[in-house]
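In: okay, sequence plus prediction incoming.
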Amino acid sequence: MSKKKQVYICQACGYEAPKWMGKCTNCNEWDSFVEDIVDKNLKLNTCSKVGNNEPIKLADIQIRGENRTTTGMNELDRVLGGGLVKGSLILVGGDPGIGKSTLILQMCQAIGSQDKEVLYVSGEESVSQIKLRAQRLDVETEKLNLLSETNMTFIEAQIKKNTPDMVIIDSIQTIYSENITSAPGSVSQVREVTHNLMNIAKRDDITIIIVGHVTKEGSIAGPRVLEHMVDTVLYFEGERHASFRILRAVKNRFGSTNEIGVFEMVDKGLVEVKNPSEIMLAGRPSNVSGSIVSCSLEGTRSVLIEVQALISYTSFGMPRRMATGIDYNRMVLLIAVIDKRGGIDLSSFDAYVNLAGGIKVNEPALDLAIVMSIVSSFRNKHIDQHTIAFGEVGLSGEIRAIGMPEKRIIEASKLGFKKCIIPMANKIKLNKFSEIEVIGVENISEALNYIN
């Protein structure tokens, strides 16, 4: 007779405890333990199996080469590292309603046009609902097969029967395995289902894409261990009511994790944004204080971003600080540098810093632009609208060198900028540019002289 025991599993990290606890000792999450039943004999039988695999010498391994399939979207191919790799397991995460299912359904059209069979498994919608969404997105491929199912056993049987080239699971939180007694979406269920899908992908050389919702804290709903089991993790970012979406690779075993893809949500679905810089700078006001353009490097792509700042006097004892698109602590640090090294007292002023366009950037190359925009708003003097600035600001007020300044300057020159303020350490090593004036500065005091 099967011997079972009762355990409590943390829904955030998967830690098992013999009794319920208010706080997880492993990840420090509160009220995250859920009761579960574990079949000890089932685990024992699984672990006692001996595989037929034998170790192979490194020199004897034959590399087949990556068999990639294009998704029909250059932005998505860029993030994936060139396309979908055969036999890979890909996780696409994002807030509910952000456009994950729309992106994948549009991708199915391109995959089907390459004479490849696609099995779309939905645990949230009926096949009729998916059909209505496909009609709205003009998805008409005959190679797309729809299945509304949540039982992993039935899903695996259909994969074995139809032998598709690609499988889509939407979403992983709705699928359950009969071997686990806990509810769908729990740590045990998600981990078991993902493990089964991983075995199918590697064994049958099938590309499998799983969709996962994101919690309010920004992590994949369910276990964090899910990210370690898959080959690629893609996050869909952006405000639900905004038109622009950013697809970012957090983990990628077949490409770079620094690439981003930019999309715009329209009535017919997602449209690629081939030149994000023009979109980010659209509608930028001219000759207004507190505004300057900087350049961020996302993988191989240079993106020009408008940095805005608003400094206003406050009669309260504690001035307010607010940052949108950049790290709040980084903004506070730069304000302290302006106070100490620039001789500008902002202790009686509220400070608001925003990156226009809804993009989020953590690169220190925006430091110089943030400092100049804050001082520009404080002095109520504008910066020449054809000027761009980038560089890292140190605690001593020095401007430190950054990577790949040539690519940033070339991108700025393409969009008509005439003056570029960069770290002196970068300018010394640069070749001369005929279409744009490059100015090197060593500290923030020199940079602030270019505020009219």
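Out: Cool, the structure landed.

In: only C-alpha atoms from now on, for both contacts and neighbour counts.
Out: OK.

In: name the residues of the strand ranked longest in the chain that are buried.
Out: In terms of residue count, the longest strand belonging to the chain (DSSP state E) is strand 301-313. Residues 301-311 are the ones in strand 301-313 that count as buried (16 or more other C-alpha atoms under 10 Å).

In: presented hereafter is structure B, for comparison with structure A:
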Amino acid sequence: MTKKKDKTIFRCKTCGTQTPKWMGQCPDCGDWDSLVEETLVVRIPGVAGAGRPAIAARPVPIESVEPSMSLRMCTGINEFDRVLGGGIVSGSLVLIGGDPGIGKSTLMLQVLSTLAKAGKKCLYVSGEESIGQLSMRGKRLGSLGRSLFVVSETDLEAILAMAEKDDYDAMVVDSIQTVFHPQVTSTPGSITQIREASMQFMRLSKTVGLPIFLVGHVTKGGAIAGPRIMEHMVDTVLYFEGDKNHIFRILRAVKNRFGSTNEIGVFEMRDQGLTQVPNPSAVFLSERALVAPGSVVTASMEGSRPILVEIQGLVSTSGLGTPRRTVLGLDSNRVALIVAVMEKRLGMNLAGLDIFMNVTGGVRITEPSADLAIAAALASSFLDRPVHKETTLIGEIGLTGEIRAVSHAQARIKEAAKMGFTRCLVPTATMKQLSKIKGMAIESVSFLRDAVEVLFEG
């Protein structure tokens, strides 16, 4: 009698799409060479999951359930707590991704160290470093504590047994791609292994009430390696952003079931590890040249926090047949739209010139409230006339050249006044929402042409 062959499918490593046969390009996300073979029958009957019977649940009225939103555990690192929504929620599963060397492991070791020093019992599971290497890094960072336990392990069942045996207050798994289930017929880091490990950790966190942090690698495109289903299973997804050539790191929440997804935490990488930056505006503007064509300051809202950033623009003669468009820290499509509006509404011939845009400090701005600052930086470089050093701009630009209202204008202007700015250009539609701010002259503009005339006096 012949043995029945397990059925296989092909799954996309990026989006998790299933296909019955291999294809060079994923039909859903369009990535090339992303389909890998996966066996549908992956468990050995009666072995995998043995000793872990399902617990029958009974529906209850939602009004009778006590909310656990307030049961948060503060880490002592304010920037980290801010991104999480006020602290670590009991029984939450958090996924942290970022480029190699960006500081994910450093941050997690510091978080567990602060919790351990506060009397919490924590477990750091490393699949990439030995306990000796962890000890060396902990001593260098000053991240030690008697109630901080470390172990080098990749076996999923062994990790789950350790977590259930002792009553831990928090656990870190670094990284999820190194963990494997011995009864799953695929290699560590495969889609099947990652999905199985994530499911088991989610079950553990919910049944025991243990907050678990999963550190994940990212692909070349910047997404966390593994199918999107991994991000759907966890409660919170955090991304570490920043250029390794810059000292600043930004921790951003892209998914959070227990808080806002707009908050960011700003850190500075030093020899002693990651240090909080309580006033990002002062740091990002510390090296700004006071009088320079092409330099403009705007106020960007990151969650509930306004941050002043410097936007730099450079317009120069092109020596190529096709002018270059290099944009760092901004949406390149948005910049192209603003350039087209400036050519049409202001008569500036920018089509044959090289254009370079940059946001200093490695910050990335995606909101349209920076449109007016982008246009002002380009106009300043094109005209070779600087914008006044104490002027800041906020406003969205429409295709007809109108300046549209932005949200949280009062908070943005207050932050600018606190940093020493004395003049702010805002959309006319925003003026009715504003109150007077001491030391700040607020001027309204309705169209891009009006803003250029006000900034450069005709």
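Out: Looks like it arrived, so ask away. Treat the numbers as computed from the prediction; the structure is a model and nothing was measured.

In: about what we covered before: right, and the helix or strand after the longest strand of the first structure?
Out: Going down the chain from strand 301-313 of the first structure, the next helix or strand is strand 321-324, by DSSP states H and E.

In: Provide the aligned range in the second structure for the helix or strand just after that following strand.
Out: For strand 321-324 of the first structure, the following helix or strand on the C-terminal side (DSSP H and E) is helix 328-341. Aligned by TM-score structural alignment, helix 328-341 of the first structure falls on residues 332-345 of the second structure.

In: what does the matching stretch contact?
Out: 326-327, 348-351, 371, 374-375, 397, 399-401, 448-449 (C-alpha atoms under 8 Å, 6 or more residues apart in numbering).

In: among those residues, which lie within helices?
Out: 371, 374-375, 448-449 (DSSP state H).

In: compare the residues you listed and tell me which is most surrounded.
Out: I374 (32 neighbours; other C-alpha atoms under 10 Å).

In: now do that residue against S381 of the second structure, distance only.
Out: Separation of I374 of the second structure from S381 of the second structure (C-alpha to C-alpha, to the nearest Å) stands at 11 Å.

In: same check on S332 of the second structure?
Out: 18 Å.

In: who's more crowded, the two?
Out: Counted by other C-alpha under 10 Å, S332 of the second structure and S381 do not tie: S381 has more neighbours, with 21 against 14.

In: name the SS class of the counterpart of that one in the first structure, please.
Out: Superposed on the first structure with TM-score structural alignment, S381 of the second structure falls opposite S377. Taken by DSSP: H, G, I helix; E, B strand; the rest coil, the conformation at S377 of the first structure corresponds to helix.

In: which residues are in contact with the residue lying closest to S377 of the first structure once chain neighbours are set aside?
Out: Leaving aside its sequence neighbours, S377 of the first structure sits nearest to G290 (C-alpha to C-alpha, 6 or more residues apart in numbering; 4.1 Å). In this structure, G290 of the first structure makes contact with 308-310, 372-378, 380-383, judged by C-alpha under 8 Å, 6+ apart.

In: G290 of the first structure pairs with which position in the second structure?
Out: That one, G290 of the first structure, aligns with G294 by TM-score structural alignment.

In: and the gap between its match and E310 of the second structure?
Out: Counting by C-alpha to C-alpha - G294 of the second structure and E310 of the second structure are separated by 10 Å.

In: cool, P61 of the second structure as well?
Out: P61 of the second structure is 52 Å from E310 of the second structure, where distance means C-alpha to C-alpha.

In: what segments of the stretch 151-300 of the first structure are strands?
Out: 166-170, 207-213, 232-237, 244-252, 260-266, 269-272, 291-298 (DSSP state E, counting those that start in this stretch).

In: make a markdown table from the ones you listed and add mean neighbour count to it.
Out: A markdown table is the format used below for the strands of the stretch 151-300 of the first structure (neighbours: other C-alpha atoms under 10 Å):
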| stretch | mean neighbour count |
| --- | --- |
| strand 166-170 | 24 |
| strand 207-213 | 24 |
| strand 232-237 | 23 |
| strand 244-252 | 21 |
| strand 260-266 | 19 |
| strand 269-272 | 18 |
| strand 291-298 | 24 |
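
In: can you lay out those strands as JSON lines showing distance to L42 of the first structure?
Out: Converted to JSON lines, the strands of the stretch 151-300 of the first structure look like this (distance: least, C-alpha to C-alpha, whole Å):
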{"stretch": "strand 166-170", "distance to L42 of the first structure": "26"}
{"stretch": "strand 207-213", "distance to L42 of the first structure": "26"}
{"stretch": "strand 232-237", "distance to L42 of the first structure": "30"}
{"stretch": "strand 244-252", "distance to L42 of the first structure": "32"}
{"stretch": "strand 260-266", "distance to L42 of the first structure": "43"}
{"stretch": "strand 269-272", "distance to L42 of the first structure": "45"}
{"stretch": "strand 291-298", "distance to L42 of the first structure": "47"}
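
In: thanks again, I'm all set now.
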